[in-house]
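[1] have a look at this fold, sequence not included:
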C-alpha cells in the first residue's frame, strides 16, 4: 500500500471538497490494511452519510461504537444513520443514552428532537428544540426544529415565526424553505406553498434526496389545487429516504420495473398495497380500470380485504403482502409492479375521469342478511352510522376530529336511530352520551369494528346514511354507495373540490372554514339526511 499518511491527506481533501465517493475510495484502501482503525471508520462512515449511503454508514459507526461505547460523536452518527434507515426507536435509545453521558450535547438534542417528532411525541420534541437553542442560540437547525415542533402542535403562528428566524440565520438551509412552504399549505395557501417548493427546487445546494422530498410535498400542493397531472407525477417521489416515517408511502423495494399503464401481453402485473386502510380502499377504485384491460394481475392487499377483493375481482389473484426481511418481494411471480397509490397517476389525471363507474364491492350475502335482521326492528327510523374520531390519538390528529358530546344536536333527533361505527375503546364515551341524552346507540359485542371488515361493510350497506370525520369509515361507506356526510378540513384527497368528494359520488363533504371547528357543521346534518327521502 502507498504511504498511509498521504492516502489519509487525500481522503481529508476529498471530504473537505465534497468529493465523498473519492474519499470513500481512499478510506477503503486504508481500512484494507487497518480494518479496526476507528479514525478511518469514523471518516468513512461520515462520508457515507454525506453521500446518502446510510446503511453503509451504519455499519462503520456500529464498529466504532462496539469498540468504544462512550464515543459521543460516533454514537450520534450511529443514531443519525439509524434515523435515515427508518429505525427510529433504536435511534431514540442511542440518543437518550448520549444525553445521559453528556446532557449538553447539542447534536443529541437536535437528532432526538427529530426522532420524537417522527414518533408523534410533539411536546417532548418542543422541549428538546428549546434546549438546543439554549445551547446554541444561533443554530438554524434548532430554530427549524422549533418551527416544526410548533407546527406539529398546530401552533401555526409560532411555527412560522420560528421558521422565519431560521431562514434569517441561514437563507440557504433547504429544510427551512421546505417547512415554510408546508406552513403555507397548512394555512390553505396552496399556490404560495407550491411557489416556495418550486423555488427550493431551483436552489443549487439542494441534494438529490432533498429534491425528491420537495417534489413529493409539491405533489400534495398541486393536488390540493386540483392540478392532477402534476400532482400525481410528483406524488411518485413518496419513497425517498429523507421522508418522515409518517409520510413515507412504503419501504418496499423491487428489481422489477414499475408499470406505467402500458399493455403487457401475457406478463403479470403486481399491484401492491401501501399506506392506510382508507387510502387503499379509495385507490382501489382504480382497480376497475385495470380489470378492463384484461391483463394478468396479482393484487397484494390488506389482509382484512382479501376475501372481499377476491369476490369483487375474480380474475385477479388476491393475496396478502409478500415481503422479505430486506423489503424486497418474497415471491417473484410477476414481471412488472405498481403501488396501488400510483394507479391514479395512470387513470385519474383529470377530474372527468372520476365520473367513470367503479366495480361495486361484492359483499357476503350471509353478512348482509345478518345485519338486515338485526336492524329490522328500527325500520320506522332513519338508520345513521356515526364515527367521531380516529382510533389513534395525537395532538395534531385531534384537531381534525370531534368529541361525541359535540354531536348532541344530531343525536337528539327522535326520527333517527344511531349505529356506532367508531372502532377502538369508546364504550365509556357511548355510555356517557346515552345517559346524558336518554338515547340508545346500537352496537354489538360480537362485531369487531376494526378487524371484521366483512361484517362492518355489511352493516354499513344496511344503513340509510353515515356521518363521519375523516377516517377509513368514510371510505368504507363510500365503497358501499351509502349516503355519507364527511366532516373534515380541506385535504389533498379532495383534489381541489369543495362541494363534492371525487372518489365517491355518495360522499358529501362538509368542510370547516379557517378557524372553524368541525362540530360547527353538525347542526346542518339532520335536514340533509331527511332530504334523502
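    Cool, the structure landed. Because the structure is predicted, anything quoted here is derived from the model rather than measured. Numbers count the residues shown, from 1 in each chain.
[2] only C-alpha atoms from now on, for both contacts and neighbour counts.
    Noted.
[3] from residue 275, how far off is the most centrally placed residue in the chain?
    Centroid-nearest residue in the chain, with C-alpha atoms, centre = their mean: residue 247, separated by 3.6 Å. Distance, residue 247 to residue 275, by C-alpha to C-alpha, to the nearest Å: 9 Å.
[4] same question for residue 471.
    Computed with C-alpha to C-alpha, the distance linking residue 471 and residue 275 is 13 Å.
[5] structure B:
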C-alpha cells in the first residue's frame, strides 16, 4: 500500500525485500533491495540486506562491496561489520573476518552473534583456546543461545571432551537451521537411554549420509536395551543397511505431512552416543558392521580386473555442506599419485564433481565408476574389491571404515569434530588413517605425504608378491 502511494519510498522497498527473503524468494528480495539503494543511496540498511542475501546464496565475493558501502555510510553499524565478517569467513579470509567481528564487538560488546562468529573463526584457525573463550562469553551474555551451545559442543567434541560435548550437542535441535532441515512433528516422548522392553522406539536419522553410516553402529546396543526398533533413514541407504544387526525395521524418510508407524518413544540418531555415555575410551569400534551384497561384489570383481593395488578415489563431498569449500579439493591434486607403479585407480565420485574425471589431468589413468553407482550398496560392493580408499571427508570414508577396509582420509586444517586433533588414527574406525593439512588450504603438502606413503605401501605389496612367487617357483 505504501508503495502504491509513494513508489519511490526506499524504506518500503527495503521492508518488502525482507518479507520476500523471509518467504524464500531471493530474486524478488534482491530487486527490492536494489530499488531501495537507488532511491536512497545514503541509507546503509538496504546495502547490508543485499549483502546478506548474496552471502546466503553462496556469493560472498559479490556481497563484500555492499557491506563495505554500508559501513562507509555508517561506521558505527555493528550488524554490517558482523555480516561482513561472515562473508570474509566464507571466503577463507579468516584474518579479515576476525577484524570485522572485533569492530562489531567494539561497537556492541553484548553482540552475541558476533562473539559466537568470532569463536568459529578462531576455531578454523586452530586457536581453540580463543574459540572456547568466545563461546563461553557468548553464553554468559545469553545462557539459552542454541547457536553458542552448539558451537561449544563441536569444539568440546573436537577436543575429545565427549561427556560435556554430547550434553551441549543436544542444543542443535533448538537451532533454526536444524528445525528447517528436520521439520519433525512427532509427539511421542523422547527416549532417555534406558530399557524400553515392550515398547517401540523410532530412531530418526539426521544430517548427512556419512553421519547415518557412522552412527548406525549403535543400533545393536540400543536393541539390547529393549523392544522393537523402527529406523527412519534416507532411501539411498535402505539396501546398504538391510543386513545390519538391529536394523530389522527400516523405513524411508517420512515427509512432514505423512503419518509415521506406531511407536511409543523416539530419538534422533546422533543423540544416542550421549544417552549411552560414550567417551573416547568406550567408542564402539567393532568393524565391520556394514557388509556388501555378495552378488554385487562378485559382479564388480569380474569387471575390476587389476594387477597390484586397486585404489578408489573421491575428491569432493556434498556441495550443500556448509564446509564443503574447505573439505573438498580438485581431482588435479591427485595427479602426484599417478606415476606410482603397480596401482590401478578407480573414481568413486558422484555428483557434479564427477565431471572432472571426463578430462583427466595429463598423465593420470583412472577408471571412473561413479556414474555406475546407483546407491551405496553399489559403492559398498566396489570398495569390497579395492585394497584402499583415498578420499576427502565425505560419506565414502565412513562406508569404507564401517566395512573395515583400509581408508585414508584427507582432512582440511580445521577438521570436523569427529576427527579430533593431532592424531593419525580414529577411535571410530580402526582401519582408518588421517592425513591433515598443516596449514589452511594447503593440499599440495598433504598430497606429497600421501604420495610418499602410497609409494611405500605399493612397493611393500610388490616385494611380498615377488617373494611368494619365488617360493612357488622353488616348490
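    Sure, I can see it. Note that this is a predicted model, so its numbers are computed, not measured.
[6] TM-score of the superposed pair?
    The TM-score (TM-score structural alignment, normalised by the length of the second structure) is 0.86; 453 aligned residues with a C-alpha RMSD of 3.1 Å.
[7] before we move on, back to that, what's the burial count for the closest residue in space to the residue nearest to the centre of the first structure that isn't next to it in sequence?
    Leaving aside its sequence neighbours, residue 247 of the first structure sits nearest to residue 238 (C-alpha to C-alpha, 6 or more residues apart in numbering; 7.6 Å). For residue 238 of the first structure, the neighbour count with other C-alpha atoms under 10 Å is 21.
[8] now do the same for residue 238 of the first structure: its match in the second structure.
    In the second structure, residue 238 of the first structure lines up with residue 172, judged by TM-score structural alignment.
[9] ok, residue 159 of the first structure next?
    Checking TM-score structural alignment: residue 159 of the first structure goes with residue 97.
[10] so residue 90 of the second structure touches residue 60, yeah?
    Yes. Assessed by C-alpha atoms under 8 Å, residue 90 of the second structure is found in contact with residue 60 at 6.6 Å.
[11] before we move on, back to that, which of residue 471 and residue 275 of the first structure has more neighbours?
    residue 471 (23 against 15).
[12] my guess is the more buried one contacts residue 276. True?
    No. Residue 471 of the first structure lies out of contact with residue 276 (C-alpha under 8 Å); the separation is 9.8 Å.
[13] can you give me the helices in the stretch 1-150 of the second structure?
    Secondary structure of the stretch 1-150 of the second structure by DSSP state H, counting those that start in this stretch: the helices cover 2-5, 10-22, 26-39, 44-56, 60-73, 78-90, 94-107, 112-124, 128-141, 146-158.
[14] most packed of the ones you listed?
    Sort the helices of the stretch 1-150 of the second structure by mean neighbour count, taking mean count of other C-alpha atoms under 10 Å, and helix 78-90 sits at the top with a mean of 26.
[15] that one: average distance to aligned residues in the first structure?
    For helix 78-90 of the second structure, the mean deviation from the first structure after alignment is 0.7 Å (mean C-alpha distance after the TM-score superposition for the first structure).
[16] ditto for stretch 65-72 of the second structure
    Mean for stretch 65-72 of the second structure is 2.1 Å (mean C-alpha distance after the TM-score superposition for the first structure).
[17] read off where that stretch ends up in the first structure.
    Under TM-score structural alignment, stretch 65-72 of the second structure corresponds to residues 127-134 of the first structure.
[18] contacts for the matching stretch?
    106, 109-110, 112-113, 139, 142-143, 145-146, 149 (C-alpha atoms under 8 Å, 6 or more residues apart in numbering).
[19] re earlier: and the match of residue 159 of the first structure, what does it touch?
    Residue 97 of the second structure touches 84-89, 118, 121, counting by C-alpha under 8 Å, 6+ apart.
[20] separation between it and residue 120 of the second structure?
    10 Å.
[21] now the strands for the stretch 401-533 of the first structure?
    416-420, 441-442, 465-469, 484-488, 507-511 (DSSP state E, counting those that start in this stretch).
[22] as JSON lines, those with mean neighbour count would be great.
    Formatted as JSON lines, those follow (neighbours: other C-alpha atoms under 10 Å):
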{"stretch": "strand 416-420", "mean neighbour count": "22"}
{"stretch": "strand 441-442", "mean neighbour count": "16"}
{"stretch": "strand 465-469", "mean neighbour count": "25"}
{"stretch": "strand 484-488", "mean neighbour count": "25"}
{"stretch": "strand 507-511", "mean neighbour count": "22"}
